[in-house]
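Asks: sequence? don't have it. structure:
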């Protein structure tokens, strides 16, 4: 009965719009002042007023971006081209009067990659836009196109006029045979979930199980090609296909890759979508990029499971202006990160030594940079504000939660059932059109796996403050933590692993007091200090590693080390703090490694083998 009511409401909403589509048009041939014009042909509205909105945030980003700030010269017009009254009611919203007369909206948008004059938070490049005439148009359309509040489920259409030499790469299928591309989607969220890249074509496509895979790359200096990327990731994708049961939950998938020879802010990465992923990586040849591409692609491709087939109501009914975040980043990002490494181990793309080394590093970063006792569900709920600095832990502790859950399940099932099988069963229960309730997920997982013991796991390590029992999990497969004695080391006063990057200032930040060693305390370093100069050498992101190595190589005991930091004052401003002290070595934190036990039991070896080589 409830399902019938929902369909009825959607049907009535469609009737209210007169079954019209929202039609967007962009002409890439008319770039002016580094801006593109967006034209929106609107449905027939019956109400007196309607609000056109651009997103404050989009799924997968976990940051407030306010894309409306990139909009200029907004106009609402009737069928005769006369202006209707508009009122800007917020950074992302425009209220339009006499909506029944509305025929068209026009405005200009700046790109996010190269608009320093526009105030606000830095937009991570894989979530933004770049307009480079004659070379590249990177179009995450959520940064350009809006929607009508209350009519988010209206059908949409996007027409793009392009330079003749350009190809439009996307998971969306081009419906046009003419010079203009035409894309259609069931509604706004489906449209913006499919980024586009326009550039001179460098693409490869091939079948994978039931799906067609597209790889499209932009390399400004032609240092890397789509064919080379395909050669690197084909074995990975074949392994992931097996990991997912031999079939994929999508019919097509696009890898859209931008390589940059000018990484300005020191950060790069990718953003996942249901049927594609968008990459922003430093340009290099395939030898230097191969491992990075495999690691990033492995993670992003697995997002076809989450959130496409498994997602909470907060994502299924995403609110682009006032988002409510799900409690389950451990599932979306953590378990995805774990699977991206486990699949490579299981199908011999990597070996156990490399896998363990990767998780050693995750453990160390987790312990140095993040709050080990912060409940993951609480961090997830508050990740946009109170705990935004803890987000990076989804790839550290989140991956460890996946590792621990997999071992726990396999131990409970004599090796026959793990997270690989659990995610398949969970996807069958929900699927792309059914969301789970945040508060019910743990219980649902217990029912699906038929393992009531998981209640303790979730209560302690995901929703609770208990530190994860890394040593116990390793012991279950015949591994142990080996510690070494600390020894004197040269240091600039802080642990390099404790550093983050401030996306606004583009400076390295000492993340916490734990990252400051004895010499750093003598200098007077504090948590949240941003490094500017050391011994008069710039420590900007592009010179940080080179100059740090130079200082450490040249300085001797007793030499004066001078450091300048920008220290936040709490109101968005900084004070310059200069400090100096005679250089001295510090006792390095005791390094650790995960090593096989000398005499593991048969049970430990059996579980290890079942975990590494479980049946597909």
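Replies: Received it, and whenever you're ready, just let me know what you need. None of these values were measured; they are calculated from a predicted model. Residues are numbered from 1 along each chain as shown.
Asks: please count neighbours and contacts with C-alpha atoms only from this point.
Replies: Fine.
Asks: what residue is smack in the middle of the chain?
Replies: residue 271 (4.4 Å; CA atoms, centre = their mean).
Asks: part of a strand, is that one?
Replies: Yes. Going by DSSP: H, G, I helix; E, B strand; the rest coil, the assignment for residue 271 places it inside a strand.
Asks: and it, how far from residue 566?
Replies: Residue 271 is 31 Å from residue 566, where distance means CA to CA, to the nearest Å.
Asks: do the same with residue 341
Replies: For residue 341, the distance to residue 566 - CA to CA - is 38 Å.
Asks: ranges for the strands of the stretch 51-200 of the chain?
Replies: 71-78, 86-90, 93-96, 102-110, 129-132, 136-139, 147-148, 156-161, 167-169, 180-185, 196-199 (DSSP state E, counting those that start in this stretch).
Asks: any chance of CSV for those, columns mean neighbour count and distance to residue 232?
Replies: Output for these, formatted as CSV (neighbours: other CA atoms under 10 Å; distance: least, CA to CA, whole Å):
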stretch, mean neighbour count, distance to residue 232
strand 71-78, 17, 39
strand 86-90, 13, 46
strand 93-96, 21, 44
strand 102-110, 21, 35
strand 129-132, 21, 27
strand 136-139, 22, 24
strand 147-148, 22, 39
strand 156-161, 19, 32
strand 167-169, 22, 20
strand 180-185, 18, 30
strand 196-199, 24, 21
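Asks: out of these, which is closest to residue 327?
Replies: Across the strands of the stretch 51-200 of the chain, residue 327 has its closest neighbour in strand 147-148 (26.7 Å, CA to CA).
Asks: packing partners for the closest one?
Replies: Packing partners of strand 147-148 (3 or more CA pairs under 8 Å, 6 or more residues apart in numbering; DSSP states H and E): strand 50-53.
Asks: please repeat the previous calculation with a cut-off of 10 Å.
Replies: strand 50-53, strand 93-96, helix 188-192 (3 or more CA pairs under 10 Å, 6 or more residues apart in numbering; DSSP states H and E).
Asks: ok, structure two:
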């Protein structure tokens, strides 16, 4: 028999347990968005807040997010932010900078709501990378890069987030997140904390998806192409080759169990700023121009290779600045050579190593990077200084992280292979760094170089000191020679020409001619400033197919062949009319810089390094045959 005292004690204990469970349940951000209710290109966002004890608190949307090196200031797109207590009474608040609000009587906060304008076609004075932005198109498509919609309270980034979306009929959420519940009208997703939330883009549209199985990894390819010029099935077939190559390149398995490639092909939105892609731990989002898939898929796959390899750096190997990211202060790591540089190098090297592109094409790509970094960028700028100031003082040099950054890693790879007798390269180094740190740990920014030297060779410390921390240009002839590749600073050659014309894209996708540097072939053809190209030897030309048309024209040409160029030109009355320009094919003297070319007689050591560097499958096959 239970006594009255025991009954009271049990009731008290049960109440404590229930209250504790209730309090714990409240310690999560409960967000809801109705995608069926879009007003003036704006969405309404509602938040049932976690419990707060402070008298006042700051509420933020991010200023900057990982993987970007500019301040996005997502708070600028938020309007009419309000906070309420449980009785529905509005609480006093005031704006705090571009991205924050200070809410008074914060312990009473029950609900926060606000409207959000999408970034792609907003007219406010701000700029967000298109691949990191938002777009709301009723009945068509919703791009929900989460930092553009959802905020957090200061000091409470580690709480969980529940996201509830009411969706249009038939719409599907393409994302790396797994829904906790889903039906025909609603999806619910859960994120562990703010880092997880902002690492998880979502695209809503009518579904066009395909799934690839690569080892134990399920890979989703989701596509929105308004004019049906691209399809998930076609892209997935080409992505499979990439992912199989990546699996082998990374040692036989992919480091994630699920991954999503989310493609938005812009055939409707303003094209006021650059396209691109944004990497995440379990997905990547692509904002690209809509083009015929057969023509453009090679470029799409190359971009996807880069973003996919970010699962290694910085999503697995990174510094404290990245792992404990400050969303509202611009605090960057000095190791962009690793995060972006090694990722870009891996994306290119893997394609050669696995046979997706030829070794010659790989050298051509690296040559282009040397050209860009030495001719258009400051080649004497410390790369660590560039990294720390890439969102500020050196923002104009940021593009070099994909050029010289990749070259730094190429040279490190070759140097390691030479020092180890072709037994240990950059892939093995990044594997060892991944084991040492992994997704839950980080390195100190100032210690990484010494850690790498301990893992490898003292000579690498000198390389870092001179060419990464220091501003000494890399002697490419030294490092590429390790694999039997000549570096030629400059050489003269003869090749066919269209006439020395400048070719510039027009807003409607055509090609306008400039005649400042016409050569003899161009003068004989009779170009005029402002001519619009229509065709080359009866093959229609536009901005998308120009390179293909030119290479096709030159490929089988012989000197003296007829060359016909049809142009559109304004007559004396200002009216456009077509004219046929006719001349002959001829080669002219040209100059090219920073050429990489395989040596004709490499040594056995150079060949051994070259095979491991660029021909991994063949090298492995030969080794197995010898056994």
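Replies: Received it, and whenever you're ready, just let me know what you need. In this text, all values refer to a predicted model and were calculated from it rather than measured experimentally.
Asks: hmm, back to that, reformat the helices and strands packed on strand 147-148 of structure 1 as a markdown table; add distance to residue 162 of structure 1.
Replies: Output for these, formatted as a markdown table (distance: least, CA to CA, whole Å):
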| stretch | distance to residue 162 of structure 1 |
| --- | --- |
| strand 50-53 | 26 |
| strand 93-96 | 28 |
| helix 188-192 | 18 |
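Asks: from residue 36 of structure 1, how far off is the residue of structure 1 positioned farthest from its centre?
Replies: Distance from the C-alpha centroid of structure 1 peaks at residue 558, with 44.8 Å (CA atoms, centre = their mean). In this view, residue 558 of structure 1 and residue 36 of structure 1 are 58 Å apart by CA to CA.
Asks: what do you get for residue 208 of structure 1?
Replies: Taken as CA to CA, the span from residue 208 of structure 1 to residue 36 of structure 1 is 36 Å.
Asks: who has more neighbours out of those two?
Replies: A direct count of neighbours by other CA atoms under 10 Å for residue 208 of structure 1 and residue 36 places residue 36 higher, at 21 against 18.
Asks: secondary structure element holding the more buried one?
Replies: Assigned by DSSP states H and E, residue 36 of structure 1 belongs to strand 35-41.
Asks: which residues are in contact with that strand?
Replies: Strand 35-41 of structure 1 is contacted from outside by 20-31, 70-77, 102-111, 115, 130-131, 144-147, 157-159, using CA atoms under 10 Å, 6 or more residues apart in numbering.
Asks: mean deviation of it from structure 2?
Replies: Following superposition, strand 35-41 of structure 1 is found to deviate from structure 2 by 0.4 Å on average (mean CA distance after the TM-score superposition for structure 1).
Asks: how far does that strand sit from the chain's center?
Replies: 27 Å (CA atoms, centre = their mean, to the nearest Å).
Asks: helix or strand next in line after the lengthiest helix in structure 2, which one?
Replies: Longest helix in structure 2 by number of residues, with DSSP state H as the criterion: helix 4-26. Next along the chain after helix 4-26 of structure 2, taking DSSP H and E as the criterion, comes strand 28-34.
Asks: what's the angle between the longest helix of structure 2 and strand 42-48?
Replies: 160 degrees (axes from the mean of the first three to the mean of the last three CA atoms, to 10 degrees).
Asks: how far off centre is helix 4-26 of structure 2?
Replies: With CA atoms, centre = their mean, you get 50 Å for helix 4-26 of structure 2.
Asks: equivalent analysis for stretch 425-434 of structure 2, please.
Replies: 22 Å.
Asks: which one in structure 2 is aligned with residue 20 of structure 1?
Replies: By TM-score structural alignment, residue 20 of structure 1 lines up with residue 27 in structure 2.
Asks: spit out the contact partners of that match.
Replies: Counting by CA under 10 Å, 6+ apart, the residues that residue 27 of structure 2 touches are 49-52, 156, 159-161.
Asks: hmm, which two among the residues you listed are most spread apart?
Replies: 52 and 161 (15.3 Å).
Asks: give me the number of residues near residue 431 of structure 2?
Replies: 15.
Asks: and the gap between residue 319 of structure 2 and residue 602 of structure 2?
Replies: Relative to residue 602 of structure 2, and taking CA to CA, residue 319 of structure 2 is found at 40 Å.
Asks: the two: which is more packed in?
Replies: residue 319 (23 against 16).
Asks: the more buried one maps to what in structure 1?
Replies: Per TM-score structural alignment, residue 319 of structure 2 is aligned with residue 312.
Asks: in structure 2, what residue corresponds to the residue nearest to the centre of structure 1?
Replies: So residue 271 of structure 1 corresponds to residue 278, using TM-score structural alignment.
Asks: go on, residue 138 of structure 1?
Replies: So, by TM-score structural alignment, residue 138 of structure 1 is matched to residue 143.
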